[in-house]
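[1] Below: sequence and its predicted model.
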Amino acid sequence: MQKYKIFMLDHRSYCINSLGDSLAQLGHKIYFQSSWSPQEVEKGIAYFKPKILITVGFNRKLFGGFLDLLPGLCHKYQLFHIYWATEDLINHTDWSLQAVQRAKPDLIWTIHPSCVAKYEKLGISASYLNFACNPRVFLPKKSKQKKKYNISLVGSTHFFKETYRFESLRHLLFPLVRENIKTHIWGIGWRKQQSYIKKEFGETIPDGWLHGHLAYKKSAGVYRSSKVVLGIQNAEDQVTQRTFEILGTGAFMIASRTKAIKELFTNKEVVLTSCPQETVELVTYYLNRPDLRQYIGNNARRKILKSHTYVQRLREVWPMAESLLN
């Protein structure tokens, strides 16, 4: 694998410390540009002299006008532009296609396999690059590490569009709210949207359960310090990035029983539920069985290290990128 200078135009930690850091592990030199000033971005490109530009998914800074500048910058500095379409398939039409049409990337990495053909029909090369785990960030929990939380959930509300996430919350989180089984919740939107939550789900989450925003690199510590982590899913045919990261720490996870998770993991690696009563029963059962939780968590981490790291995924898609570059 030839090593390249890569300019990553993104300010978000979950992009920089997943894809970006994994590219660095493969020997590429990465320049992270967190400023969205057009002048500063161009100065960074002129100084670093990269061969590759990478942009990721949806963020307001990128979509707020910067997308339209990228074709000119790539032409001026002879940059090969890779766009990682992390909003597929749920927001493929609303966000991914808009980014592609405006930024005109040379290659698209998509997290949904069905979108590869969609992009190819547009005349753009595409590869399937799913979410994964960066084990350098999501370190394993220690066998005797004290558990600070019985049950944890990390994730923002994301109620702007009704997806399978609503059903996942209905059978994973809200049965615990109803039974007053304390669940520690981190993420944006939970306090602000309490009236919507009451209307949509019929429950009010106690304020003492809510901890607000959690920095990306601190999430691993919460996973390691929890007896049970809830694995909310956004779609039945996709697995969230957090799923790979939770399991990568060796944490014990109860997740929604979806087709995608069943294809990737066994019941010796993750415990699945599909209805409120089942969730309550599983939580009650496993909270009192630390050895079994440890066994399942250890199995999960082994599976992640074997099959679901970003370095492994990047090695699979890199040959296409390199052939287009050359």
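    Sure, I can see it.

[2] C-alpha only now, for contacts and for neighbours.
    Noted.

[3] Relative to Phe131, how far out is the spatially most central residue of the chain?
    Nearest to the mean C-alpha position of the chain, by Cα atoms, centre = their mean, lies Gln241 at 2.8 Å. Taking Cα to Cα, to the nearest Å as the measure, Gln241 and Phe131 are separated by 5 Å.

[4] and the residue nearest to the centre of the chain, what does it touch?
    Shown in contact with Gln241 (Cα atoms under 8 Å, 6 or more residues apart in numbering): 131-133.

[5] Use this one as the comparison:
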Amino acid sequence: MKVFYISSGFQGIYEYIDSKIINSIHASKHECCSASLFKGLNHLKEMILEFEPALILTTVGYTFPPQLRDWIDEQGVPIAIWLTEDPYYIDLTVPIIHKYDYIFTIDMAAYERYLKMDHKQVYYLPLGTDCGIHKKRAQNMNYASDICLIGSPYPNRIQMVKYMLNNSNYKMIVVGPEWADILWNYIHRDSLTIIPWVKPELASHYFSNAKINLNIHRPFNLEVNSNSSGVIPKSVNNRTFDIAACQSFQLITPVLDLPIHLKNKKEVVFFEGDKELLETVTFYLKNDDLRKTIAKNAEKKVSEHYTISHSLDYIFTTVEKKKG
């Protein structure tokens, strides 16, 4: 299948998502041509006409130019959108889903919402990890920790990190924007290291060298979200698969469909609340072999079922079946 991928052109994590999708398509049996919206509409149209794709795929949601979408429709080329931030901006995605032939979403709650809107081609599909980037890395004391948390400082994460700092002296690494300002009164502690945002390749080194990775899901009701109807996420974040792919142990706050993907105390360990977090961290830091066994089980499951290549194969197989 000839696939034309339209990327956002944005930096940070979006650049990483675009890159791993494009590289995975190139590595598959399918042909791929790609361009960002920053190329300009006329240039994009010329590229699409020249390439003659069987499918246009994009992760650009509410910022996708309506005039380009209408033009693609006139060319008779089906277009699929993969919504990778559901349901946090669902107020902005609900109005646009009928403009796309295929809807793929990383969250089951968003999937259920779109189904209720009578879209005929809606599918739940995790993004999956890139095992070329997220993989077990060599042990290196520069990245070593008892506890590692990588991610933005959402209120629930701040609360749990401060609780651990106030009630333990474990070596902790926190990676992400604004943490230094938030934890300024803890910076003097030798057991705490704060690092700004890092690229996924470097994140894999921190995952691999942490005895325990904390994976605390984003709240659904943040003011910065566009989720006025309060859709509560039902699906795991993609960091779940990234950590597991590094053969790294993780403690994770549960969401509804987590047991479908990874088994509690077999591949990951669930926890809820500050007190249980501290108790669970203490237990698993004393049980190296059990921790390593759980991490190996998770790596095996993810590498066999939850890579970006698996997800893209699902998209292309779905489209090919529908086209007959």
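    Looks like it came in fine. Predicted model, so just to flag it, every value in this text is computed and none were measured.

[6] TM-score them against each other, please.
    The TM-score (TM-score structural alignment, normalised by the length of structure 2) is 0.78; 298 aligned residues with a Cα RMSD of 3.0 Å.

[7] residue ranges for the strands of the stretch 1-150 of structure 2, please.
    With DSSP state E, counting those that start in this stretch, the ranges of strands along the stretch 1-150 of structure 2 come out as 2-7, 31-36, 55-58, 79-83, 102-105, 122-124, 145-150.

[8] Need those in JSON lines (columns: mean neighbour count and distance to Glu46 of structure 2).
    Listed next are the strands of the stretch 1-150 of structure 2 as JSON lines, based on neighbours: other Cα atoms under 10 Å; distance: least, Cα to Cα, whole Å:
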{"stretch": "strand 2-7", "mean neighbour count": "22", "distance to Glu46 of structure 2": "12"}
{"stretch": "strand 31-36", "mean neighbour count": "18", "distance to Glu46 of structure 2": "11"}
{"stretch": "strand 55-58", "mean neighbour count": "21", "distance to Glu46 of structure 2": "14"}
{"stretch": "strand 79-83", "mean neighbour count": "23", "distance to Glu46 of structure 2": "17"}
{"stretch": "strand 102-105", "mean neighbour count": "22", "distance to Glu46 of structure 2": "23"}
{"stretch": "strand 122-124", "mean neighbour count": "20", "distance to Glu46 of structure 2": "29"}
{"stretch": "strand 145-150", "mean neighbour count": "23", "distance to Glu46 of structure 2": "41"}
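
[9] Make CSV from the ones you listed and add distance to Asn42 of structure 2 to it.
    Below are the strands of the stretch 1-150 of structure 2 laid out as CSV (distance: least, Cα to Cα, whole Å):
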stretch, distance to Asn42 of structure 2
strand 2-7, 14
strand 31-36, 12
strand 55-58, 16
strand 79-83, 18
strand 102-105, 24
strand 122-124, 30
strand 145-150, 40
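
[10] Relative to Leu256 of structure 2, which of those is closest?
    strand 122-124 (13.9 Å; Cα to Cα).

[11] What residues in structure 1 pair up with the closest one?
    Aligned by TM-score structural alignment, strand 122-124 of structure 2 falls on residues 126-128 of structure 1.

[12] what's the average distance of the matching stretch to structure 2?
    Taken over the aligned residues, the distance from stretch 126-128 of structure 1 to structure 2 averages 1.5 Å (mean Cα distance after the TM-score superposition for structure 1).

[13] How about residues contacting that stretch?
    Looking at stretch 126-128 of structure 1 with Cα under 8 Å, 6+ apart, the contacting residues turn out to be 107-113, 116-117, 119-120, 317, 320.

[14] In stretch 60-67 of structure 1, which residues are buried?
    Neighbour-count burial for stretch 60-67 of structure 1 flags 62-63, 66-67 (criterion: 16 or more other Cα atoms under 10 Å).

[15] Skipping adjacent residues, who's closest to the alignment partner in structure 1 of Cys246 of structure 2 in space?
    Matched to structure 1 by TM-score structural alignment, Cys246 of structure 2 sits across from Thr249. Excluding the flanking residues, the one nearest Thr249 of structure 1 by Cα to Cα, 6 or more residues apart in numbering is Pro140, at 4.2 Å.

[16] Ala295 of structure 2 too?
    Phe249 (4.6 Å).

[17] dump the residue contacts of Ala99 of structure 1.
    Contacts of Ala99 of structure 1 by Cα under 8 Å, 6+ apart are 63, 67.
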